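J.: Okay, here's the prediction I keep looking at, along with the sequence it came from:
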Amino acid sequence: MYCFRLPFTMPRTARLDFAAAELLIHEEGEQRIWLKSSEKKGQPLRDAASCVVRGEGYAARDEAALEGERWRDVISRSLARMHLAADFGDQDPMSSSTTTAEPVFSEHFGRHVMEGVAGVTVFQDQPDLLLITAGDVLGCVRPSEEKCRSVFLHAVQLHEPLKVAERLAFDLYSGSFFQTSAAARLLMLTMAVETLLDLQPRSTAAQAHVTAMIKDTEANADLTHAERTSLLGSLNWLHNESIGQAGRRLARSLEPRKYGGRKPADFFTRCYEVRSALTHGYVPRPDNREVNSLAGSLESFVADLLAGGLLTETPD
């Protein structure tokens, strides 16, 4: 028989007020759906920030997967009706190590170990199954003492103060490290790049063309005042290069480095495309694996932009 699990996290300001440790939602024949805390065994649901929906009794893997998605919708609509919310972890950073380490963990614990990931997970019903999440095996970046000393020493010698825009960019860059959502990290890091941009005027011919469009818009009596104001605001921006153009120009300063296997300008273009897809609600949403991968490489991209002269003065 097959089971499914669907973990989610409640907001800091909300809980499900059940005194029991489990809530049976549905039972029919061999199929059983229940809700419980995923923090500690026996914890009352009213105290649980992290919960999990479990389903069991399915004859086929595909059936269990479909039912898991259906019950996600049931939970989502129920929470919305109560003015509550849940994070199903769709945009969480993804583990790259636990899957390959499953056999090692299984041997160590003497029982079958499976990686617990965001979204619906389907697995065969096994009484001794142990779930390990990415949070259980998080690593820590720790530059060597030698590298730390070298970088600090060179920074003192260079004495290269941050510009106002660079300070803001560093704050956004640093803030991204405290976000659990890969999408939020990518958005904050893209914002950090935008603060560093210096939009340059377009060519004389392009500016003349924009000016002509502005005059035509001002003279168009068929437009309402609101339409005219909106169009003029957009047209005035066209006197300068686009964010994409300025971003690619800034990115080229990082050549010949590569990010995510791409040249800097191409990498920035892809990040900005995904950023636009996220902020403008494109359907389907960008694949979380790509968002997670881009966010990881974008951290290095922004850090290198902010390193200033240290980027060339100190080795990687």
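T.: That came through fine. For clarity, every value in this text was computed on a predicted model and none was experimentally measured. Numbers count the residues shown, from 1 in each chain.

J.: going forward, measure contacts between C-alpha atoms and count neighbours the same way
T.: Will do.

J.: what sits against residue 311?
T.: residue 304 (C-alpha atoms under 8 Å, 6 or more residues apart in numbering).

J.: then this one, side by side with the first:
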Amino acid sequence: MTFHFRMRFTLPIDHRIEHLGAELTLWSSQDESCRVWLKADGPIKDATELAVYGGPYEEESGAESAGREWRGRIERAFVVIGLPADFGDRRRSTGSFGPTLRTAITQQTGRPLVMNDYGLITFNSSPWPLFGSSTADATIGKPGPKVTDAISSAVAGASGLDQKQSLAYSLFSTAEFQHSPDARFLLYTTAIEALSSRGPRSDVARQHIEQLIERTKHNRALAPRERESICSSLSGLQVESISQAGRKLASSLGQRKYMGQDPVTFFTHCYKLRSKLTHGSNPPLADIQETLPAIRRFVLDLLAVIR
């Protein structure tokens, strides 16, 4: 009994690996008893969905260890050639088949069924499994009359979206095209930031900051570039933080509730998640997915109420 590993990944729509065949060997041992290769359902040059396979290995633990090592090697190689790839670390599962269907497929084909999930998968080499998925993309339909009514209301209004609102709507729309929950969440939070206005801090606060800037300018113990950097950072503190501006913006939503929270509390929750995500704290994917429907509505409500 031997084992192989498999790692699925996706390329952006505007990137390809130029290779005519459906398989591309990346490495093989000197005696060619073990190899690592790319595989697509058709010509690799046309594929955005590919998988890396490797093996055979005598132990499943060996296949898993090799798979983790090859993930790092492939990512390093892709960095060198400037090729982005999504290995689906934070994507939802492709779903699962029920035991009855699994058994029926195995009996009919003589091959076990393995879910076509992202992430590192190890499997028995013989018989070679089938890889399948059971997800279906949902389509959100907007009735024609609802669209025309909305257009009529917009025409009757005083004006369309201003520049900031148009940018926020563009970010919102871009988010809707993303498959990655993380990417959608970050674009929604960026749309909120685009709608925010950072006002000046109090006179007392700005006066205090000016004093700190002057003291820093005259501190010769600091290197010139370091003085400039600190002064620039202090100068930026004369206006509200993004977090403060966002809370002020959220308060415009009144008594609405998002995940059972008032708008200001909900914004704070989203901003903390954003900070964790952008500063490497790796928040649980479940937290991001749970927040997505609410933050989506939050952005739309802001666009609706701001005039």
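T.: That came in fine, so what should we check first? Everything numeric here is computed off the predicted structure, so don't read it as measured data.

J.: all strands for structure 1, in order.
T.: 2-9, 22-28, 31-37, 50-58, 113-116, 121-124, 130-133 (DSSP state E).

J.: want to throw those strands into TSV with distance to residue 101 of structure 1?
T.: Output for these, formatted as TSV (distance: least, C-alpha to C-alpha, whole Å):
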stretch	distance to residue 101 of structure 1
strand 2-9	21
strand 22-28	31
strand 31-37	26
strand 50-58	23
strand 113-116	9
strand 121-124	17
strand 130-133	10
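
J.: Out of these, which one sits most buried?
T.: Scoring the strands of structure 1 by mean neighbour count under mean count of other C-alpha atoms under 10 Å gives strand 2-9 as the most buried, with a mean of 23.

J.: returning to that earlier point: to residue 202 of structure 1, which of the strands of structure 1 lies closest?
T.: Closest to residue 202 of structure 1 of those, according to C-alpha to C-alpha: strand 2-9, at 47.9 Å.

J.: Now do the closest one: which elements does it pack against?
T.: strand 50-58, helix 61-81, strand 121-124 (3 or more C-alpha pairs under 8 Å, 6 or more residues apart in numbering; DSSP states H and E).

J.: Of all the ones you listed, which one comes closest to residue 294 of structure 1?
T.: In terms of C-alpha to C-alpha, the element of the helices and strands packed on strand 2-9 of structure 1 nearest to residue 294 of structure 1 is strand 121-124, at 24.3 Å.

J.: What are the contacting residues of that closest one?
T.: By C-alpha under 8 Å, 6+ apart, the residues outside strand 121-124 of structure 1 that reach it are 1-6, 61, 64-65.

J.: Report the contact partners of the nearest residue to residue 48 of structure 2 once chain neighbours are set aside.
T.: The spatially closest residue to residue 48 of structure 2, leaving aside those adjacent along the chain, is residue 11, at 4.7 Å (C-alpha to C-alpha, 6 or more residues apart in numbering). Residue 11 of structure 2 is in contact with 47-49, 84-86, counting by C-alpha under 8 Å, 6+ apart.

J.: quick one: which of those residues is most hemmed in?
T.: residue 47 (21 neighbours; other C-alpha atoms under 10 Å).

J.: hmm, back to that, of the contacts of residue 11 of structure 2, closest to residue 119 of structure 2?
T.: residue 86 (10.2 Å).

J.: Map the closest one across to structure 1 for me.
T.: Alignment note (TM-score structural alignment): residue 86 of structure 2 maps to residue 88 of structure 1.

J.: which non-adjacent residue is nearest its match?
T.: That would be residue 8: by C-alpha to C-alpha, 6+ apart, it lies 4.4 Å from residue 88 of structure 1.

J.: Residue 117 of structure 2 contacts residue 93, doesn't it?
T.: Yes: counting by C-alpha atoms under 8 Å, residue 117 of structure 2 touches residue 93, with 6.0 Å between them.

J.: Can you tell me which of the strands of structure 1 is nearest to residue 221 of structure 1?
T.: Nearest to residue 221 of structure 1 among those is strand 2-9; the distance by C-alpha to C-alpha comes to 54.5 Å.

J.: quick check: angle from that closest one to helix 61-81?
T.: 30 degrees (axes from the mean of the first three to the mean of the last three C-alpha atoms, to 10 degrees).

J.: which outside residues touch strand 2-9 of structure 1?
T.: Strand 2-9 of structure 1 is contacted from outside by 38, 49-61, 64-65, 68, 72, 86-89, 118-125, using C-alpha under 8 Å, 6+ apart.

J.: just to revisit the earlier point, neighbour count for residue 117 and residue 93 of structure 2, which is higher?
T.: Remark: of residue 117 of structure 2 and residue 93, residue 117 carries more neighbours, 22 against 16, as counted by other C-alpha under 10 Å.
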